[in-house]
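*Asks:* Compute the structure for the input listed below.
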Amino acid sequence: MAPPRRPGGQQPGQPVQGHPQPGQQPAPSEQRHGAVPGQRTPERLRQRSPHGAHAAPGPVREPLEPGQTPWATEPESSFSTWARRFFRGLVVAVLLLAAISGIRSWISPNRTPDTVVGSQTSFPLDEARAIATRYAISYLTWDEANPDARPAQVGLDLAAGLDGRTGWNGRGKQVAVIAYPGEVKVDSGGVAAVVDVRVRVQQYYLKGRVMTPGTFAWQRLSVPVARTAARVVASGPPTFVPDSRAPLPENMPGPGAPDDVLTAATKEDAKAFFGAYAESDNKVSAVTAPGSTIRSLNGAVKFGELKDWQVYTGNDDERRATAAVTWKGVGDTTLDQTYTLTLRRTVATDGAQRWQVAAVG
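*Replies:* Take a look at the predicted model:
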């Protein structure tokens, strides 16, 4: 086995460069730099291997040519090249798609066709209520002495091609006095709907040969309507629906905790307010909080009595109150009503404080 090569290709038995042999004079360059015999000059020291003094030395780097880079390139694998190109193409495709979509939305934004109604908000609710109200009045008004009047009135709102005489046998007399529309329920297609209408009618009774007016009654109808390209029309005869009472919900908001001290302190002021509230705007403005405008009943009724008055707890500047008031009508007629009011604390120039009505309802 051949002995290991020494660094620099030095052969055994050859003198080490930089170390003079016995009887040999130092080189002139060593004398000029003050080199000490037996020591290496700093210019010729080499970095020691990090693997220890006895590790085999690595290959000696060749000197770089002018313009040569101090690193070497390695060939890239085919998979890395494919992955890099794929992701680069994916990013470019996404950017192009976003740009094309944005430009298309600028030039031609999405529009819902005029003939398609997709939701209740696009249905003409106000027009539907108006048509259903007039149609309900025409439908519930008839007179056997003038049988042609009803079909003419019904035909104002009924869709063309439908018979306006349907539903009445041509006998008797009734007059629909007034009607109030309510909820409009639109079907999923957005073309048809039903309108809830309450109608007050007066029925007539035959006494002998004379039609005599009877009592007034409220009737509730469900009126079908449809939306056409021109307008809303009644799409068929209405149907009667019950108008029953319903209890209050369990989660009704409460008035709050009563403030008995403030209730007692403001009771006389409340009487003065309702007395002025019944008479005129000038009188009521004198007892309301500064900056508030409350219109009076202008003599329609007279103040009878304050049956109940309650102020509730709150902040130091504004409170909520309720009042049960008895109004006097014509003759011996009285009517009890309950009001909700807002009280506001006011301070006079002399420092006196009082609570005045700032709003009714």
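*Asks:* can we go C-alpha only for contacts and neighbour counts from here?
*Replies:* Will do.
*Asks:* my guess is Tyr139 contacts Ala152, does it?
*Replies:* No - counting by C-alpha atoms under 8 Å, Tyr139 sits too far from Ala152 to count as a contact (10.5 Å).
*Asks:* Report the separation between Gln219 and Val233.
*Replies:* 21 Å (C-alpha to C-alpha, to the nearest Å).
*Asks:* out of those two, which sits in the more crowded spot?
*Replies:* Per other C-alpha atoms under 10 Å, whichever of Gln219 and Val233 has more neighbours is Val233, with 23 against 17.
*Asks:* so the more buried one is in which element?
*Replies:* For Val233, the element it lies in under DSSP states H and E is strand 232-234.
*Asks:* ok, and what's touching that strand?
*Replies:* 124, 127-128, 131-132, 135, 157-159, 223-227 (C-alpha atoms under 8 Å, 6 or more residues apart in numbering).
*Asks:* Also this sequence, please, to line up against the first:
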Amino acid sequence: MGHGRGTAVAEEAPAPGRALGSAVDPWEPPEQTGRRGRSGGGKGGGGRWGGSGGRWWVWVGRAVLWALILVILVNGIRAPFERFTATDKAPSGPARPGKSAQFPSSAAGAFALQFANVYLNYDQKSAPARAEQLRSFLPDGADGQFGWNRVGQLQMQSVQVAGVDARDANNATVTLLARNADKWFRLAVPVYAKNGSLVISGRPALLPPPTKAALPQGGVRDRDTALEGELQPFLGTFFQAYAHGDQTVLSRFSDGTAIGGLADSVTFVKVSEVIAPKGAVGERTVTATVAWQVPGSAAAGNGGELGQTYQLEMVKKGATWYVRDIRGSTEPSAS
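*Replies:* This is a model prediction of the structure:
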């Protein structure tokens, strides 16, 4: 029995050594572990890391470690790259205004208009005064009369801005529409702008007036003559109230929408014509031509009248028509 106990002790003694060796370096190659196990004596000295099973787990651990390192590296490289590409590919939005949109068109139009009021009016008796006025618009060193030979007279009846053609952020051509007696023409004025300052950059050019457009063939072909006769007296009463501008009376004609009047600035004469196209029974858009007398013409006793055309949106409730809206008409009319 004593021999048995000694044998048991001899077999169990290496166990602590094996446990210590495993805790010291679990990633140690199997060869070293095996040698350490054999030096401790005993058949099982290699421990759990000896043999092919232990070597396989070592390589699995190394693979997991390298995979973790690769993930960290890839994320570290990808993050700044994505931020960089996101900056380059900013979300599309409204287009930025071009250089021409940055040109101060309103200021240049007003500047060119003031210039033209001096440039297009001259008298040889007051040439020095004209040159002094032009100095505020012209570049340094420019001819004081800016092309005028100091002979004769010229006076414009009216000058208006017709448009501004901006070529870039600094240069534009302002087109003016001017009238002299019974003649109309356009004047192209080059303007230079920089940091809020303006100057006439070159001599203007006279251009022909806008051509007269030909109206398309139109008009209402399918007219509701019965409705036109029905609306004639109603609109006569309505436009008489419209001339006075009495809101209490006008509210009786309105479909709930407030209608402003002319506050006795004109005198109602008559409704000359009503044009109503065929359509829905309870809703129509009609055109009415109204004759007005403007104060001044009637006082002079000459009976002068102005015929003007209106477009009215009308609705019918029960047996009564009401005005929903009134505005100027865009329907072509040669009359």
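*Asks:* Can you pull the TM-score for these?
*Replies:* Overlay of the two chains. TM-score (TM-score structural alignment, normalised by the length of structure 2): 0.62; 258 aligned residues with a C-alpha RMSD of 4.2 Å.
*Asks:* Give the full set of residues in contact with the counterpart of Thr257 of structure 2 in structure 1.
*Replies:* Using TM-score structural alignment, the equivalent of Thr257 of structure 2 in structure 1 is Gly291. By C-alpha under 8 Å, 6+ apart, the contact list for Gly291 of structure 1 is empty.
*Asks:* Same question for the one 4 residues further on.
*Replies:* Listed by C-alpha under 8 Å, 6+ apart, the contact set of Arg295 of structure 1 reads 277, 280-281, 284.
*Asks:* ok, 7 Å please
*Replies:* With contact taken as C-alpha atoms under 7 Å, 6 or more residues apart in numbering, Arg295 of structure 1 is in contact with Asp281.
*Asks:* With Arg36 of structure 2 instead?
*Replies:* Contacts of Arg36 of structure 2 (C-alpha under 7 Å, 6+ apart): none.
*Asks:* Leu113 of structure 2 too?
*Replies:* Counting by C-alpha under 7 Å, 6+ apart, Leu113 of structure 2 has contacts 160-161.
*Asks:* Which residue in structure 1 aligns with it?
*Replies:* Match for Leu113 of structure 2 (TM-score structural alignment): Thr133.
*Asks:* is it true that that match lies in a helix?
*Replies:* Yes - using DSSP: H, G, I helix; E, B strand; the rest coil, the secondary structure at Thr133 of structure 1 is a helix.
*Asks:* And it, how far from Pro213 of structure 1?
*Replies:* In terms of C-alpha to C-alpha, Thr133 of structure 1 sits 23 Å off from Pro213 of structure 1.
*Asks:* ditto for Gly102 of structure 1
*Replies:* From Gly102 of structure 1 across to Pro213 of structure 1, the span is 70 Å (C-alpha to C-alpha).
*Asks:* And for Phe87 of structure 1?
*Replies:* 88 Å.
*Asks:* Give me the more crowded residue out of these two.
*Replies:* More neighbours surround Pro213 than the other of Phe87 of structure 1 and Pro213, with 15 against 11 (other C-alpha under 10 Å).
*Asks:* Disregarding residues adjacent in the polypeptide, which is nearest to the more buried one?
*Replies:* Take Pro213 of structure 1 and drop its neighbours on the chain: the residue closest to it by C-alpha to C-alpha, 6 or more residues apart in numbering is Tyr204, 4.3 Å away.
*Asks:* before we move on, back to that, are any of the contacts of strand 232-234 of structure 1 buried, and if so which?
*Replies:* 128, 131-132, 135, 157-159, 223-227 (16 or more other C-alpha atoms under 10 Å).
*Asks:* Over to the residue nearest to Pro213 of structure 1. Which of the three states is it?
*Replies:* The three-state assignment at Tyr204 of structure 1 reads strand, by three-state DSSP.
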